[in-house]
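Visitor: Structure of the sequence below:
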Amino acid sequence: MSGPRPGRRGAGGRGAGGRGAGGRGRSTRPPRDRDPVRLAALSVLRAVRVEDGYTNLVLPAVLAQHELSGRDAAFVTELAAGTIRRQGTYDAILAACIDRPLRKVESKVLDALRLGTHQLLGMRVPAHAAISTTVDLVRAKVSPGAAGFTNAVLRKVSARDLTGWLAEVAPEDATDHLGHLAVVHSHPRWVVERLEQALDGVGAAEEVGDLLAADNRAPRVTLVARPGLAERDELPGEPTPYSPFGTVLGTGGDPGAVPAVVQGRAGVQDEGSQLVAVALAQAPVDGRDERWVDLCAGPGGKAALLAALAAERGAHLVGAELHDHRAKLVARAARASKGAVGLAGVVQTDSTHAPFADDSIDRVLLDAPCTGLGALRRRPEARWRRTVADLEDLVALQRALLAEAVRVVRPGGALLYATCSPVLEETAQVVSAALADTPGVRLDDVRPVLGEVPDADGPLPGTVQLWPHRHSTDAMFLALLRKD
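Guide: I've put the predicted structure just below:
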C-alpha cells in the first residue's frame, strides 16, 4: 500500500517534529501551528465519527479551514480516507498491541492511533515521523499521559509491516473464511458475507477478495458532459469505456479547474450512475414519450443528466424527493446545469405515496435508497455505519417504492429500478417480489440499451450488475420493468 508523499508540512517537512516525541530541539509551538496537516486529518475523523459526516463531503471544508492545498491537501485526503477505509484492519492490529479492549480507549486517542497506524503501515511515512507527530498531536489535544500511551502503542505497531501483522491477526483459516477476509480487507463480517452472496448470485463467489480489495482503492474522478450543454471532447481525461458522456481524470485532476464543470454544463458523476440515466433514456417505449419522473431524485446527479436527455427530445423530467435538503440539491443541480429546460420541477414528497396518477408516466427512474455497499470506494465510512437492521428496513422501503413506481408508469412505458448495492436482498429479491405481487408486470432485458458492457450479467435474467473490480464503477444494479 502506498499514498502520496507528505508535502511541505507533512511527515518529511516542518510538521515532522523529526527528533522524536521527547528529542532535544523540539519546537515549543503547539502542534496546531506546527502540523496543520495531521490536525486536519484528525478533524475529518472526528466529524465522521461524531457528526455522521461523509468523508468526501467533510474534507473540502476541513482543507479550506486549515488553508491546505496541493501536496498537503493530497496528504490529508489519503491519511483521513485511507485510515477510515482500513479501520477494521488497523483495529485488529491495535487490539494486539493494547492490553485492554479498544472500546475502553478514549475516542480521540483511538482516532489518533488509527492515523498513526495508517502512516506506519499504509503510507510512505518514516516510522519516527509517524510516531512523533502522532504523539505530539495527542499531547496537544488530549493529555501528556495519553501521549505516552500513544508512543508506546505505535512503537509496538512499527515493529512489523502490514504483511507481518496480517499473518498474526488474520491467518488464513478455512474454518473462518469470512473472518479472515473481514480483517484482511477491512470490511465488517456481515458485509463480506452479503457481497460474497451477491457474487455467488452471478456465479463468481471466488472473486470476493478482488471486490473487497477494489473497495479499498480510492476511485478516480469521473466527469459527465450534459447533453445539449457540453461535449465530451471538451472535458479533460480519458473517455469512459461504457458511458458516451463521461471522462476519467488522471490522478490529482481537479474538477473545479474544468470550465464546463464550473459553468454547470458538466458535473462529477460515477460512470455507473451515468449508465443508470442512459439505460432509462435509451429504453424503447411505445407511443408518447413526454413525461419522465425520478422518484428519489436527491442529490440530483442523475436528475441533471436525465433532464438534459429529456430536453433533447422535447420531454420534461419531474424530480421527486422526500427530504428538504436533498430536494434543494436537486433544484440546485438543475439550475447549475441549465438543464432546467428539461426539468419540469422538483416535488418534495414521499414517493411511497407519489402525487402522480395511475398509468401516467412514460419513463420512471427509481434509484432506491439502499445500503450503499456498492459505493464503498467513495463512501468508506458506510461500511462501519450500516447494520443488518438497516438492510431489513431499507428492503421494506424499496419494496414499497417499487410498488408505487409500478403504479404510476404507463403500459408501454419504461421503469428502471436501480440500487447502488449488489446485495441480493436489495436487488434480485426486491424485483422478484414485485413481479410476483403485481400481475401484468414483467422484466425486460436492459443489457441491449447499454451496448457492450462485458461481464455485467445480473442475478436475474436481463438485469445488469456493475462491479468496482470489473468495471471500475460503483456496484450499480439495473433492472428494466414493463407493464402490460
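
Visitor: Every contact and neighbour count from this point should use C-alpha atoms.
Guide: Noted.

Visitor: Surely Gly203 forms part of a helix?
Guide: No: remark: Gly203 does not belong to a helix; assigned using DSSP: H, G, I helix; E, B strand; the rest coil, it is coil.

Visitor: where does it sit relative to Ala428, distance-wise?
Guide: Relative to Ala428, Gly203 is positioned 14 Å away (C-alpha to C-alpha, to the nearest Å).

Visitor: repeat for Thr349
Guide: Shown here: Thr349 relative to Ala428, a distance of 27 Å by C-alpha to C-alpha.

Visitor: Tell me the helix or strand right after the longest helix along the chain.
Guide: For the chain, the helix that runs over the most residues, judged by DSSP state H, is helix 388-408. Past helix 388-408, further along toward the C-terminus, the next helix or strand under DSSP states H and E is strand 409-419.

Visitor: ok so, going back, mind checking which of Thr349 and Ala428 has more residues around it?
Guide: Ala428 (21 against 18; other C-alpha atoms under 10 Å).

Visitor: Spit out the contact partners of that one.
Guide: Residues counted as contacts of Ala428 (C-alpha atoms under 8 Å, 6 or more residues apart in numbering) are Pro459, Leu460.

Visitor: Okay, strands next: where are they in the stretch 201-350 of the chain?
Guide: The residue ranges that make up the strands of the stretch 201-350 of the chain, judged by DSSP state E, counting those that start in this stretch, are 222-225, 238-239, 246-248, 266-268, 291-294, 316-321, 343-348.

Visitor: Let me have the ones you listed in CSV, extended by mean neighbour count and distance to Leu391.
Guide: Formatted as CSV, the strands of the stretch 201-350 of the chain follow (neighbours: other C-alpha atoms under 10 Å; distance: least, C-alpha to C-alpha, whole Å):
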stretch, mean neighbour count, distance to Leu391
strand 222-225, 27, 28
strand 238-239, 17, 35
strand 246-248, 26, 31
strand 266-268, 24, 28
strand 291-294, 26, 23
strand 316-321, 26, 21
strand 343-348, 20, 25
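
Visitor: let's see this one next to it:
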Amino acid sequence: MSTVAGARQVAYDTIRAVHESDAYANLLLPTSIGRAGLSTSDAALATELTYGTLRRQGTYDAVISIAADRGIPEIDPAVLDALRLGVHQLLSTRVASHAAVNESVELARSAGGRGAAGFSNAVLRRVSRDTPGDWMTRIAENARSDDEKLGLLFSHPVWIVRAFRRALAAEGRADELEALLTADNAAPRVTMVALPGLADVPEDSRATPFSPVGFRLGGGDPESVIRESDGRVRVQDEGSQLAALALTRALPVRPGERWLDLCAGPGGKTALLAAEALAHGAALEANEISPSRAGLVRRALEGVPLDVPVSEQDGRTRAAEAPGTYDRILVDAPCTGLGALRRRPEARWRKAPGDVPELTELQRELLHAAVVALKPGGVVAYVTCSPHLAETSGVVADVRREWGAALEELSARDVVTAISDADPGLSPQADGSGRAQLWPHRHNTDAMSITLLRRV
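Guide: Model (predicted):
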C-alpha cells in the first residue's frame, strides 16, 4: 500500500468509526495517524480528507443520491462512506480523478465485495464527468425551499441554518448567514494560549487579534512547544480564552477570593482560570461530573503551581451544597456545540432540534445553582459554545426573571472589548442584554456566547 493510500485508509477508517461507533474524529484521528506511521505530508492529507468529508457530508450525500439514482438509506453504510470520501476528492481537492475513483472503489470493494466495487465505480465516474459547479446547480434545483437549498449547498441541517439565521438577526446581521456557513466548512487555524504569569508567547509567533494571552505559531510543531512548556502553553481557541478572561477581569480581584469552575471538563478554561487565580491571590476549585473528563481537568492543571481540588459531582448538586460561597463562578454549560462545527464537523449530524429543550433545562438549572452559590456581589459567567438563542439569551432571561432584582447583568461586550488587544466589534443584542457573541466568520473563533451576571 502506498503512503497516499495509507492516508486514505486512515481517513476512511476514522469516518467509519464516527458513523458506526459515534467516535470523535478529533480524538481518534491523531491516534490512527500515529499507529499508521504516516509522514507529515500524508498525515496532513489524512486530516484534510477526514475533516473535509465530514464537513461536506450533507452536500456529498445529495450528489451521491443523484448519481446513484437511489436514496442514501438504500446504500450500505460502509460503501457510502467510501463514496463520500471519493466525492470529496473529486469535487473539493486537487487529487487526480482517476486516483480518487480507483482508490475509493478499492475501499468499497474491501467493505462490500465485488458488487459494491462495481456500484461505486459507476457512481464515482458519473460524478467525475461534471464540474463541482454543475453538481451544486443540480442539487440546488432539487431543494424544496430556500433553507433546504442553503443546507444542501453549505452542508448544514436545515434546523441549524434557521437557528443561525435567528441568532444573526438578533444582531441585525441576518445577511451574514452564508458567510457563517462558509466559515463552518473551513479548517480552523491552530490557536494557542500562554498561561499568564507562567509562560511567555514564543518570539517567532504572532499574537491573536483579541486575546491578550493568545498566539499563533510562526511555524513548527505545536506539540513540541506544548511539551517544552510543561503544559503552560497549550492549544486553545481564542473564544475560550476570552470567555475565561471575561470572568476573571470583569471586576478587580480582591486577594482571598474563591472561584469555582462548575463544568470544568476538559480543563482548558480551568487552567487559564488557575493561572489568573495564582496571579491575583485567589483560590480555585473545579467540578466535572464525568470521571474521564475530570481526569483531563487534573492533567490540564499540572502546569499550574496552584492546588485546585477537582470534584466529580453533578454541577447542580455541587453548587447547591455551597450557598453564598464563591466570588466568581464559570458555568461553561453543556450545549449543542453548534459554535464549534469547524473543529467538530460530525456534531452537525449528531444533534437534532429535539436535543435543545433538554439541554436548555439543564443549562437553566446549572445557572440557577451557580447564582445560589455566589456571595453577594459575586459574578457568574454563563458560557456556551453555541449561538442558539434558546441556549443563550433564552436561558439567561429565564434565570433573570426568576431572581428579579437580586441579579443584575454586567456588559460582557464591554468587558471583552476592554481586555481585547483590538476592538472585536461585538454587536448589541436585540433583547437589550449585554451578552457578547463571538462568530467564526467575524472573529475567527468558535461561536462563543458570554454572559456576565452579578448577584446583588
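
Visitor: Distance of Ala183 of structure 2 relative to Arg162 of structure 2?
Guide: Using C-alpha to C-alpha, Ala183 of structure 2 is found at 16 Å from Arg162 of structure 2.

Visitor: And for the equivalent of Ala74 of structure 1 over in structure 2, the neighbour number?
Guide: Structural correspondence for Ala74 of structure 1 with respect to structure 2 (TM-score structural alignment): Ala44. Burial of Ala44 of structure 2 is recorded as 14 neighbouring residues (other C-alpha under 10 Å).

Visitor: Could you do Asp134 of structure 2 as well?
Guide: Burial of Asp134 of structure 2 is recorded as 12 neighbouring residues (other C-alpha under 10 Å).

Visitor: mind checking how far the aligned residue in structure 1 for it is from Val184 of structure 1?
Guide: Using TM-score structural alignment to pair residues, one finds that Asp134 of structure 2 aligns to Gly164 in structure 1. The spacing between Gly164 of structure 1 and Val184 of structure 1, counted by C-alpha to C-alpha, is 12 Å.

Visitor: Next up, the contacts around Asn26 of structure 2.
Guide: By C-alpha under 8 Å, 6+ apart, the residues touching Asn26 of structure 2 are Arg343, Arg344.

Visitor: That one matches what in structure 1?
Guide: In structure 1, the residue equivalent to Asn26 of structure 2 is Asn56, according to TM-score structural alignment.

Visitor: what's the answer for Glu408 of structure 2, then?
Guide: Glu408 of structure 2 maps onto Arg442 in structure 1, by TM-score structural alignment.

Visitor: Likewise for Leu296 of structure 2?
Guide: Matched by TM-score structural alignment, Leu296 of structure 2 corresponds to Leu329 in structure 1.

Visitor: mind checking which helix or strand the residue of structure 2 most remote from its centre is in?
Guide: With distances taken as C-alpha atoms, centre = their mean, the residue sitting farthest from the centre of structure 2 turns out to be Arg114, at 39.2 Å. Under DSSP H and E, the secondary-structure element containing Arg114 of structure 2 is helix 97-128.

Visitor: ok, average deviation of that helix from structure 1?
Guide: By mean C-alpha distance after the TM-score superposition for structure 1, the fitted helix 97-128 of structure 2 averages 1.0 Å away from its aligned residues in structure 1.

Visitor: burial of whatever residue of structure 2 lines up with Glu404 of structure 1, as a residue count?
Guide: With the correspondence set by TM-score structural alignment, Glu404 of structure 1 lines up against Ala369 in structure 2. The burial count assigned to Ala369 of structure 2 is 22, neighbours taken as other C-alpha under 10 Å.

Visitor: Ala369 of structure 2 contacts Ala322, correct?
Guide: No: at 9.4 Å, Ala369 of structure 2 and Ala322 do not qualify as touching, with contact defined as C-alpha atoms under 8 Å.

Visitor: residue boundaries of the helices in the stretch 251-400 of structure 1?
Guide: In chain order, the stretch 251-400 of structure 1 shows helices spanning 259-262, 271-282, 301-312, 324-337, 382-385, 388-408, with DSSP state H, counting those that start in this stretch as the criterion.

Visitor: Please apply the same query to the stretch 1-150 of structure 1.
Guide: According to DSSP H, counting those that start in this stretch, the helices that the stretch 1-150 of structure 1 contains are 31-34, 36-50, 55-65, 70-85, 87-97, 107-122, 127-141, 144-157.

Visitor: Arg377 of structure 1 is nearest to which of the ones you listed?
Guide: Ranking the helices of the stretch 1-150 of structure 1 by proximity to Arg377 of structure 1 (C-alpha to C-alpha) places helix 70-85 first, at 8.3 Å.

Visitor: mean distance, the closest one to its aligned residues in structure 2?
Guide: Following the fit onto structure 2, the mean deviation recorded for helix 70-85 of structure 1 is 0.4 Å by mean C-alpha distance after the TM-score superposition for structure 1.

Visitor: contacts for that helix?
Guide: Around helix 70-85 of structure 1, the neighbours that count as contacts under C-alpha under 8 Å, 6+ apart are 3-10, 37-38, 40-42, 44-45, 55, 59, 63, 114-115, 118-119, 122, 186, 216, 380-381.

Visitor: so how far is Ala327 of structure 1 from the equivalent of Arg56 of structure 2 over in structure 1?
Guide: Residue-level alignment of Arg56 of structure 2 against structure 1, with TM-score structural alignment as criterion, gives Arg86. Here the distance between Arg86 of structure 1 and Ala327 of structure 1 works out to 33 Å (C-alpha to C-alpha).

Visitor: hmm, back to that, check for me that the match of Glu408 of structure 2 belongs to a helix.
Guide: No: secondary structure assignment (three-state DSSP) places Arg442 of structure 1 in strand, not in a helix.

Visitor: Wait, it touches Pro461, no?
Guide: No: using C-alpha under 8 Å, Arg442 of structure 1 is not in contact with Pro461; the gap is 11.4 Å.

Visitor: For the closest residue to Thr349 of structure 1 other than its chain neighbours, give me its contacts.
Guide: If the residues on either side of it in the chain are set aside, Thr349 of structure 1 comes closest to Leu322, at 4.7 Å by C-alpha to C-alpha, 6 or more residues apart in numbering. Neighbouring residues of Leu322 of structure 1 by C-alpha under 8 Å, 6+ apart: Cys296, Gln348, Thr349, Asp350, Ser351.
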